[in-house]
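S.K.: dropping a prediction and its sequence here:
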Amino acid sequence: MTTTKDAFTRRSLLKSAAGTLATVAAARSLLPGGAWAATSAPEVTGAKLGYIALTDSAPLIIAKEKGFFDKHGMPDVSIEKQASWGALRDNMALGGASGGIDGAHNLRPKTHLYATGKVMQNGVPLPTYTLMSLNENCQGISVANAYADTGVQRDAGALREVFAQKKAAGTPATVAMTFPGGTHDLWVRYWLAAGGIDPNTDVNLIVVPPPQMVANMKVGNMDAFCVGEPWNEQLANQKIGFTATTTSELWMRHPEKVLNMRAEWVDANPNAAVAIIAAVMEAQIWCEQMENKEEMAKIVSGRQWYNVPARDIIGRIKGDINYGNGREETGTPYLMRFWGEKGESSYPWKSLDTWFITENKRWGYFPADLDTKALVDNTNRSDLWLQAAGLLGLDTAGFGDSRGVETFFDGKSFDPANPEAYLASLPIKAMA
């Protein structure tokens, strides 16, 4: 694991978030009457933003519930639940003016998959921008109770023999993820491949919407799945299966969801886009504070948002993990991060986009000769994030294009300046 990105404790987490809130409060006090004011007024007062019932959508919900959108001149922002990642995609294609949505809590690679038309109807590109990261860490890979005796945890190799037996018998193991080429697809593929299991030939990969994961495992439709919270925790709480590993254990401080929006909307309303980013930043800072975790879980668990018990949410956002199968750990560093020490969890590093595109080349979703840099530069709007940070009076020193070399649990490293070397080091891949 990388050591520069994961060294923090509950105390430093609380201290850094509280310090950021103090900075934001000080900046607000300098404005007339203590009111929030953008450098230029938003062109519109609202936008339609979609979300999936996953804990990492919390910043959007908190921004709405706590009035942060109102503060930034965007009182008419609506946060609209989507049934699946496919439905969210289709509503993004429609756009808010045509009964769909303008942007969303989304899987990070979907910005690239939309913009290239790879997952769009008839292959028609939908230009979209990544405006900010919403969180790091805290997804999970869970397996059915039938595999408890294998002892499988971070090393998927513990499943290699039993999965090979199922394949030989003509009933290959079924592994679910949430969207082709999305983060959960890439996490479970990486995990399987690192354990010597080819995700393209040794198992049957299927797509299941996040809220349907637990019910499908309960009736025996799958052997394993990768999804965000609260669904891994709910699985363990209901004793239907157990979490083999959190994704944080595969890649500490890995990026997850983003806020992305239709390029057409952002280009027409750049001030409103900055105001939305600033509002969500405030929500991320609030969500990062340990003393707010209980309230956050209570809010997002409500019927109008996730409609799940708060107990399925609270543990893992604090770092207390009930893996199931008799394994529990408290105070781990694997909790979901929304902000970080100074906003590094929120900033949309271009180097991380480069990794996702490279992985999608690895598995054949993108051609090997795709111009990665051009795609990243055309879709990543870190410039707007920096404008929003300036609006909040935050220190942006040190934020550039690259987070540096990333190192994974199996010892592999990714240098964003040389993705070809990374690809060459991987023994299992779909590309030629």
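M.R.: On my side now, so go ahead. Residues are numbered from 1 along each chain as shown.

S.K.: from here on, just use CA atoms for contacts and neighbour counts.
M.R.: Will do.

S.K.: which residues of the stretch 51-200 of the chain fall in helices?
M.R.: For the stretch 51-200 of the chain, applying DSSP state H, counting those that start in this stretch gives helices covering 58-65, 68-71, 85-94, 110-115, 160-168, 183-194.

S.K.: of all those helices, which lies closest to residue 315?
M.R.: Nearest to residue 315, of all the helices of the stretch 51-200 of the chain, is helix 58-65, at 15.0 Å by C-alpha to C-alpha.

S.K.: list the buried residues of the closest one.
M.R.: 58-64 (16 or more other C-alpha atoms under 10 Å).

S.K.: show me what that helix packs onto, helices and strands only.
M.R.: The helices and strands touching helix 58-65, judged by 3 or more C-alpha pairs under 8 Å, 6 or more residues apart in numbering; DSSP states H and E, are strand 78-81, helix 270-288, helix 293-300.

S.K.: quick check: closest non-adjacent residue to residue 233.
M.R.: Spatial nearest neighbour of residue 233, chain neighbours left out: residue 312 (5.5 Å); criterion: C-alpha to C-alpha, 6 or more residues apart in numbering.

S.K.: check which helices and strands the helix or strand containing that neighbour sits against.
M.R.: According to DSSP states H and E, residue 312 maps onto helix 311-318. Using 3+ C-alpha pairs under 8 Å, 6+ apart as the contact criterion, the elements in contact with helix 311-318 are helix 231-237, helix 293-300.

S.K.: check it against this one:
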Amino acid sequence: MTLTRVRIGFLPLVDAALPILARERGFAEAQGLAIELVRDATWAAVRDRLLYGHSDAAHLVAPLAIATALGRDRPAVPMAVPFVLGLNGNAVTFSMRLAEEVGLGDRLGDPHVIGAALKAVAATRRLRFGVVHRYSSHNYMLRYWLAGVGIRPDTDVEIVVTSPLFAADALAAGDVDGICVGEPWNSIAVDRGVGRIALATAQIWRRGVEKVLAMRADTAERDPATVARLIRALHAAAEHFVRADTVEDTAALLAESRYLDAPADAVLRAITDRIRLTPGAEPVHYPDFMFQHREAANFPWRSQAAWLYSQMVRWEGMAFDERDAAVAAGTFRPDLYRAALAGSGAVLPGASSKLEGALAEPIGAGATQGRLMLGRDGFFDGRAFDPDDVAGYLKGLP
């Protein structure tokens, strides 16, 4: 059988697991695909490789796909996100000095308590935080938390961009006081003794959208059959990822030099929801630190894209625009996800949008296939996001 080649760009992060597993554990080949993976060091490089035809799809921070479709910082290119590669999985890590100043303990603290202590430090000196890209969930999650505890991003603290690969180095050099990056780079900072984990981003928005499979919209339109096969391969990889009997094998694979080039133990901790907060400490268990597969976690909810757009408007000082909001939400393609997985064992939500952050307890939800349960998804400040009233939501934010 002749396999269809699909080239996918990625950054060395734990949430690049699904394309890697699809390639290495036969899920792509079972769908008639040969995945070629291209490793980069920055999200800008991954995005540019995709836009200029050097890759067919990408492991990408979700807001960057939306920003590209809207023409932020460059000419607009319509984008399609038919699959979410995972929810949460990031953390906020402080330098050793800042950790001592805010009194971090030996377990994950409360976002409000840590925020109050951080606000007091920020009143005495200018703090700088590193995020992985201007258009990243890391940037928006960090800003959401800071604003929610009374710290003004860009006024009380500075936020700069640093590659995940060099985030620990930036902490060690004193270039930044904190980072918000994906795993395993927070854990590497801790293991090197240059940082302490303050918060998991799941504490800021539980079930927050993170990396996605992104492609140019014309690629999805030109060859929908290949896109459907890729979605099916990634779905099988996600099912494999969450099995208890595969985690050690998965960690060893991801840790290899051609992929993450990182300690296997740090990778294993991330995929088993265990976080080492301080150097040499026993890891603490935080359920759903990196959320995958269950509760239709890979489904591209348009309401998630709408929330990201709301933060783009908020932090760039733009006016809310109905047309831009429609483009942003339309970048996420639940129609492609449903078409690919119809008739399989996958759970398919009946709706394409939902109220985000409103669930305090698990609840059943409508599905066109399978049985869908949705778990707690709250924001730390108790707010909920209605994708049908983005303008109203923005008016109520601090």
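M.R.: It's in. What you see is a predicted model; the values in this text were computed from it and never measured.

S.K.: work out the TM-score between the chains.
M.R.: In this superposition the chains share a TM-score of 0.88, using TM-score structural alignment, normalised by the length of the second structure; 370 aligned residues with a C-alpha RMSD of 2.0 Å.

S.K.: pick out the most distant pair among the buried residues of helix 58-65 of the first structure.
M.R.: 58 and 64 (9.8 Å).

S.K.: check contacts around the counterpart of residue 74 of the first structure in the second structure.
M.R.: In the second structure, the residue matched to residue 74 of the first structure (TM-score structural alignment) is residue 33. Residue 33 of the second structure makes contacts with 3-6, 229-230, as judged by C-alpha atoms under 8 Å, 6 or more residues apart in numbering.

S.K.: run a quick neighbour tally on residue 125 of the first structure.
M.R.: Neighbourhood size, residue 125 of the first structure [other C-alpha atoms under 10 Å]: 17.

S.K.: so it sits right up against residue 114, yeah?
M.R.: Yes. In this structure, residue 125 of the first structure is within contact of residue 114 by C-alpha atoms under 8 Å, at 5.9 Å.

S.K.: can you get me a residue count around the closest residue to residue 67 of the first structure other than its chain neighbours?
M.R.: Of all residues not flanking residue 67 of the first structure in the chain, residue 75 sits nearest, at 7.9 Å (C-alpha to C-alpha, 6+ apart). Residue 75 of the first structure is flanked by 16 other residues according to other C-alpha under 10 Å.

S.K.: residue contacts, the residue nearest to the spatial centre of the second structure?
M.R.: Nearest to the mean C-alpha position of the second structure, counting by C-alpha atoms, centre = their mean, stands residue 210 at 1.7 Å. Each residue near residue 210 of the second structure by C-alpha under 8 Å, 6+ apart is listed here: 61-62, 84-89, 137.

S.K.: which residue in the first structure aligns with residue 5 of the second structure?
M.R.: Aligned partner of residue 5 of the second structure by TM-score structural alignment: residue 46.

S.K.: that's a strand at its match, yeah?
M.R.: No. Remark: residue 46 of the first structure does not belong to a strand; assigned using DSSP: H, G, I helix; E, B strand; the rest coil, it is coil.

S.K.: for residue 77 of the first structure, see how far away it is.
M.R.: 4 Å (C-alpha to C-alpha, to the nearest Å).

S.K.: and residue 314 of the first structure, by the same measure?
M.R.: Distance, residue 314 of the first structure to residue 77 of the first structure, by C-alpha to C-alpha: 27 Å.

S.K.: how about residue 305 of the first structure?
M.R.: In terms of C-alpha to C-alpha, residue 305 of the first structure sits 15 Å off from residue 77 of the first structure.

S.K.: and if you look at residue 234 of the first structure?
M.R.: From residue 234 of the first structure to residue 77 of the first structure the distance is 30 Å (C-alpha to C-alpha).

S.K.: so which of those two has more stuff around it?
M.R.: residue 234 (22 against 19).

S.K.: many thanks, I have nothing further to ask.
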